[in-house]
Each structure stands twice: as C-alpha cells, then as structure tokens.
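S.K.: This is the structure alone, sequence omitted:
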C-alpha cells in the first residue's frame, strides 16, 4: 500500500491532528545536562520546532529533523534562567504532533555543616548550607526534647546565579550540657531531608591512665561509617576510620598504639574510643567522632584535659625546692661567717692599746730599780 493510504487512515481517525496535550514536568539540576523529551510516531520528511514560552528557539539547539521519532531537546548546562514551559512541534507525513514540557531547575542540598560558634560573645550552634535553589527550609530540634522555646535566627542570601546560602544560628541552652542539637534542611521541590546533629562535652583524664572517650549515634542512623579525628589547636588530624560494610577499622600510623575501637559495638551505635596511656603533652586536645550515612551526619566533640598525677607533680615540686633550700643554706653560712669575722676583727682592734698599758704598769711595779724604800 502507498504512503498516501496511511495518510488517509491517520487523517480519518484524527490521529494526525493536534489534540489536547498534557504537560510533562521535568526537574533538572543546575550546571548539569538536561533532557526535555519529545517523541512521536516515526515518519519520513519530519520537521521539528521547539518553542520556549511560545517563542521559537534557534534550530541549532535541537535536531531540525528527527525521522526516528525522537526530537528530545538537550540543554548542556541547565541554569535558573532556563526555567519555563517548552513546546515541541513536529510536522511529518502523518500529520502534526506536539509535546509540552514544564522545566524546573533546582540546586539540591549537597552538604550541611554544623559547628559551634562564639563570635557573637556567647556560645551558639551554627548550621550552614550553600548554593541551594529554591530557598531551603531550616528547622531545629534537640535530643532529648526540651521544654524551652528554640529561637533560631536564619538568614538567606542569594548570589548572582540566584543560588541561596542559608545561615541559621541557635543559642546554646544553659544548664543542659549533654543535649544533642539537630539541624534539618529541606526544599520545596522535594528530595531528601538533610540532617546534621552535634553534641559537645568536656572530659578529664590522668596521664598514663587509660581513658574512654564516648561517642554514641542517634537511633535513626543505621549502618553508618565512623571517623575519629584529633586537634590541639591545629588542623584536625585523622585518628581512625571504621567501615560498616567490612566491619574493619583502620588507624593512622601515629595512633596505632594509642587508640582502640570495639568494632562489635559500632553497628549498635557505640563508637567510643579507648585512649591508652595518654600523655599530657601529646594527647590533650579536642577529639571528634562523626557518624555518617547519606543525607545524615552526627558529630560528638570532646575537649579532653590530661592532668599530671600528684606523685609526678610532687617530684617536680621537690626538684624545684631543693635548689631554693640550697641557696638559702649557702646564704646563711655566708652571713654567719661574716658576723664571726667582723666580731674577731673588732676585738683585735680594741684589745691592743689596753694590753700595752697593762704590761707597762706591771713592768713598773716589778722593776726593783725603780722602787724606793724610806731610810731608817
């Protein structure tokens, strides 16, 4: 049968005519390749035109002919400026075909940071998410829940691309030192909700005595990986990592003989680290553990102080005071020697004239020549 016969069939059945077209919604990611679908029955001598907001697009943006029935429009790097309604119009031997596509462009949440800030003069939790569109929604919670009213301050700032940075701060509640602070971020386009939580504590240990640094995952984290790091004022250094899939932990060479992790407890949320024979100079600082899985992280930071035992402190004090005592003893002996010397010298100076005088008088008494007796 000839092609004209099939054309007559299509026209008779109304297939070739443009009927009501349902919109298809496509969501693409900023800076990534984006596909706007348009398919139709394959036909020879097909011509394709795309319209954006009912304005014809340049033919170079899509194949001018698509006899294989695929006239999909490809945007190499989608941007927020590309949002809108697109219309694909195909004319072929079988008639005309149209497809409408509503394009949404988003920049999903890629990461979430939660840290402690003291720049405002008081301690507060700071939750930050960057380069997001549409503007994200930030909420706060604590574990366990508190009866106090949480009053975060959240700021949204858009850059020249139209992407938002959300900066939310929550003042730390007084008198509740063991709280877990939880920051959640979501967007109106749907997708996963990101969660980050943080707990801080202070721990004191003794030099040379094993110390356990606690770290416990919230119950909603199942099968997370675990990372431990250490900082004493410099950039954090890795201590060890634990892979939940293999069930093995790998320690950094500098820490192999100083830390121990019970791998059997980690899958149950206990990632506590045992610090063996810690030294004040080497192991005092901030220890951080991070439980992580897709879209969720939980961190615990422990400020660890390693005190020197009293016995060692006594030895140090003794080694200091014996020097002071020796100096005092030498000074006392010098003072006594000086007093004795001055006393002897004084006696010698005063005694010489008196001895000469007494000796002269004695000689005058004992000299018979100088003695006169009265005559009879």
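M.R.: Noted; the coordinates are in hand. Predicted model, so just to flag it, every value in this text is computed and none were measured.

S.K.: from here on, contacts and neighbour counts on C-alpha atoms
M.R.: Will do.

S.K.: mind checking the longest helix of the protein?
M.R.: helix 310-366 (DSSP state H).

S.K.: secondary structure class for the most centrally placed residue in the chain?
M.R.: In the chain, the centroid-proximal residue (CA atoms, centre = their mean) is residue 115; its distance is 5.9 Å. Three-state assignment for residue 115 (DSSP: H, G, I helix; E, B strand; the rest coil): strand.

S.K.: dump the residue contacts of it.
M.R.: Counting by CA atoms under 8 Å, 6 or more residues apart in numbering, residue 115 touches 125-127, 198.

S.K.: Which of these fall within helices?
M.R.: If you go by DSSP H, these have nothing in helices.

S.K.: Make TSV out of those and add neighbour count and distance to residue 205.
M.R.: Formatted as TSV, the contacts of residue 115 follow (neighbours: other CA atoms under 10 Å; distance: CA to CA, whole Å):
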residue	neighbour count	distance to residue 205
125	20	27
126	20	29
127	26	31
198	21	23
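
S.K.: how about CSV for these, with distance to residue 37 added?
M.R.: CSV is the format used below for the contacts of residue 115 (distance: CA to CA, whole Å):
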residue, distance to residue 37
125, 45
126, 42
127, 38
198, 44
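
S.K.: Tell me the one of these nearest residue 101?
M.R.: Comparing these against residue 101 with CA to CA places residue 127 closest, at 36.3 Å.

S.K.: I figured the closest one hits residue 171, correct?
M.R.: No - using CA atoms under 8 Å, residue 127 is not in contact with residue 171, being 11.5 Å away.

S.K.: Overlap of the contact sets of those two?
M.R.: With CA under 8 Å, 6+ apart, residue 127 and residue 171 have no common neighbours.

S.K.: Which residue ranges of this protein form helices?
M.R.: According to DSSP H, the helices that the chain contains are 3-13, 280-283, 310-366.

S.K.: which one of those helices lies closest to residue 177?
M.R.: helix 280-283 (23.4 Å).

S.K.: Show me what the closest one is packed against.
M.R.: Secondary-structure packing of helix 280-283 (3 or more CA pairs under 8 Å, 6 or more residues apart in numbering; DSSP states H and E): strand 296-307.

S.K.: got the angle for the strand it packs on vs strand 113-117?
M.R.: Per axes from the mean of the first three to the mean of the last three CA atoms, to 10 degrees, the angle that strand 296-307 makes with strand 113-117 is 40 degrees.

S.K.: hey, which of the helices of the chain is tucked in deepest?
M.R.: Across those, averaging neighbours per residue (mean count of other CA atoms under 10 Å) puts helix 280-283 on top, at a mean of 14.

S.K.: Residue 196: neighbour count?
M.R.: As a burial measure, residue 196 scores 23 neighbours (other CA atoms under 10 Å).

S.K.: next, the one to line up against it:
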C-alpha cells in the first residue's frame, strides 16, 4: 500500500521543498487528483484537521475517534477529500484531494493532536491547467491563433519566418470562464507577399508552452509571370 501511495504521489504532482524558508509547495493539475503531504507523531489516537487558510480558514477534512468527521466540512471540498487511514498510525496524515479546482489554490494547514502533544505544518497548493493544444487557421485574410482551458493566465507570441514587415504586436484577447480557466486568441493580417511564409504562434502558461505553425506557400505562374495563383496551406502542431 505504501509503495502505491509513493508512486501515485510522484506521478500526479510536482512537490517542492523550499531551500530557504517559506512553505513547501505542491503543484496540482486541474481536474486531477493531488496529495498534500503531512507527517505527524505516530499514534493510534490521532486527531487530524486540515484547513484551507486562504478561504477564511475553512475546514477541508477532519478525523478523530478513528474515523472521518465531516459535519463541518466546507461545501467546496465535499466528496473530494480523503486520508490514507491505514497509514495514519505510522505518522502519515497526508490529504488526497480529487477533482482539483482553481479555487483550491492557496495555503493549507495540517494540524494534528495526540497524547504526545500537537503539531501543525503548512503547505502551498498551486493549480496548473497546462496548454493542451494551440489552434491556428486562416479566416479570409487573417491568420488566427487561439487556445483555451488554461491556468494560470497565459501569454501568446507570434513569429514570422522569413522576417516580415508585418506588425506582430497585435492585440491579444484573454477571457476567463466561470471555472477560472483562461482562453486566449490573437490574429495577424496575412501578408500580400508572394514569398513563402511560416507563421508560428506560441501559447505559454507557467512552466508549459505549445506552438502551432502555419505554412503558407503560393503556386507561381511561369507563363504569365503573375506573382501567385492559388495558396497552398498546411498546419503543424507541436510542443515548443
């Protein structure tokens, strides 16, 4: 059981112990499960209380008399928390939080009390909804780039190859959903140049980024020597 717990902890989150002061930090992925670690005195009569200090010290999970006591649990966490009960007597009071939400971000306190005394520790939870994909397409004479379902607030950058006189400092629209996830979009006016162009759009958020590339190539008419006939378009999506 302990081996399964350790494997799950390593897979579903990033846990960072600070080198110089401050609370340890856990980065949890939006909508997935996450574990907030807490070590306590080894005891079979432990009282364990988890609080979300950021949201007015609300009760996240409580445990005593050998069972969960959730009568005062904050509604935000209802049905989403659990302890590893077979490990409590070995000093492990870690909290498992499922279906992680952006609202779960913030500072948590783990409080425990036994006949040996009481302990408390703090941990900072950060939520991350990585950039999953970037969509790039042409609509009339504009190249449009967009992505959605992202947290924290993303940034969008353009590049054009070969370098062009096209103004790439275009306005970017960022919107936030009720779930506090972000969507982002931007567009460029396509160049009238007959040269082949590669438009690249990168969306970044936290430690994560992805890039979509739009290839625009023109057929040339060698008989009439017109600059172009029909555009050939293709899209390639890959990690930045």
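M.R.: Structure received. Keep in mind it's a predicted model, so treat the numbers as computed, not measured.

S.K.: about what we covered before: so what corresponds to the residue nearest to the centre of the first structure in the second structure?
M.R.: With TM-score structural alignment as the criterion, residue 115 of the first structure lines up with residue 137 in the second structure.

S.K.: quick one: which of the contacts of residue 115 of the first structure is nearest to residue 287 of the first structure?
M.R.: Taking these together and measuring to residue 287 of the first structure by CA to CA, the closest member is residue 198, at 13.1 Å.

S.K.: In the second structure, which residue range corresponds to the longest helix of the first structure?
M.R.: Counting by TM-score structural alignment, helix 310-366 of the first structure has no counterpart in the second structure.

S.K.: sorry, back to before: so which of the helices of the first structure comes closest to residue 132 of the first structure?
M.R.: Closest among the helices of the first structure, using CA to CA: helix 280-283, at 39.4 Å.

S.K.: Stretch 230-237 of the first structure corresponds to what range in the second structure?
M.R.: By TM-score structural alignment, stretch 230-237 of the first structure lines up with nothing in the second structure.

S.K.: for that stretch, how far is the first residue from the last?
M.R.: 5 Å (CA to CA, to the nearest Å).

S.K.: Which helix runs longest in the second structure?
M.R.: The second structure, longest helix under DSSP H: helix 2-12.

S.K.: Name the nearest residue to residue 2 of the second structure, sequence neighbours excluded.
M.R.: residue 87 (7.8 Å; CA to CA, 6 or more residues apart in numbering).

S.K.: and the one you found, that's in a helix?
M.R.: Yes - the assignment for residue 87 of the second structure (three-state DSSP) places it in a helix.

S.K.: number of nearby residues for it?
M.R.: Applying other CA under 10 Å, I find that residue 87 of the second structure has 15 neighbouring residues.

S.K.: nearest residue to residue 98 of the second structure other than its sequence neighbours?
M.R.: residue 33 (4.1 Å).

S.K.: Over to residue 37 of the second structure?
M.R.: residue 94 (4.3 Å).

S.K.: which residue in the first structure lines up with the one you found?
M.R.: In the first structure, residue 94 of the second structure lands on residue 72 (TM-score structural alignment).

S.K.: And the residue lying closest to residue 177 of the second structure once chain neighbours are set aside, how close does it get to residue 148 of the second structure?
M.R.: Setting aside the residues directly before and after it, residue 177 of the second structure is nearest to residue 183 in space (CA to CA, 6+ apart), at 8.0 Å. Per CA to CA, residue 183 of the second structure is found 4 Å from residue 148 of the second structure.

S.K.: In terms of neighbours, single out the busier of those two.
M.R.: Per other CA under 10 Å, whichever of residue 183 of the second structure and residue 148 has more neighbours is residue 148, with 23 against 19.

S.K.: Show the contacting residues for that one.
M.R.: Contacts of residue 148 of the second structure (CA under 8 Å, 6+ apart): 131, 181-184.

S.K.: Out of those residues, list just those in strands.
M.R.: 182-184 (DSSP state E).

S.K.: ok, residues contacting the helix or strand just after the longest helix of the second structure?
M.R.: Using DSSP states H and E, the next helix or strand after helix 2-12 of the second structure towards the C-terminus is strand 13-16. Outside strand 13-16 of the second structure, the residues within contact range by CA under 8 Å, 6+ apart are 24-29, 34-35.

S.K.: taking these as a set, which two sit the farthest apart in space?
M.R.: 24 and 29 (16.8 Å).

S.K.: the more surrounded of those two?
M.R.: Between residue 24 of the second structure and residue 29, residue 29 has the larger neighbour count (other CA under 10 Å), namely 21 against 18.

S.K.: Let me see the contact set for the more buried one.
M.R.: 12-13, 100, 127-130.

S.K.: ok, 10 Å please
M.R.: 12-14, 99-102, 126-130, 151 (CA atoms under 10 Å, 6 or more residues apart in numbering).

S.K.: The longest helix of the second structure packs against which elements?
M.R.: Secondary structure elements in contact with helix 2-12 of the second structure, counted by 3 or more CA pairs under 10 Å, 6 or more residues apart in numbering; DSSP states H and E, are strand 25-29, strand 34-36, helix 85-88.

S.K.: so the first one versus helix 2-12, what angle?
M.R.: Using the same axes, to 10 degrees, the interaxial angle of strand 25-29 of the second structure with respect to helix 2-12 works out to 80 degrees.

S.K.: By how much does strand 25-29 of the second structure deviate from the first structure on average?
M.R.: In the superposition with the first structure, the average deviation recorded for strand 25-29 of the second structure is 1.4 Å (mean CA distance after the TM-score superposition for the first structure).

S.K.: what's the answer for the second one, then?
M.R.: In this overlay with the first structure, the average offset of strand 34-36 of the second structure from its partner residues is 1.3 Å by mean CA distance after the TM-score superposition for the first structure.

S.K.: any idea how far that strand is from the chain center?
M.R.: Centre-to-centre, strand 34-36 of the second structure and its host chain are 15 Å apart (CA atoms, centre = their mean, to the nearest Å).
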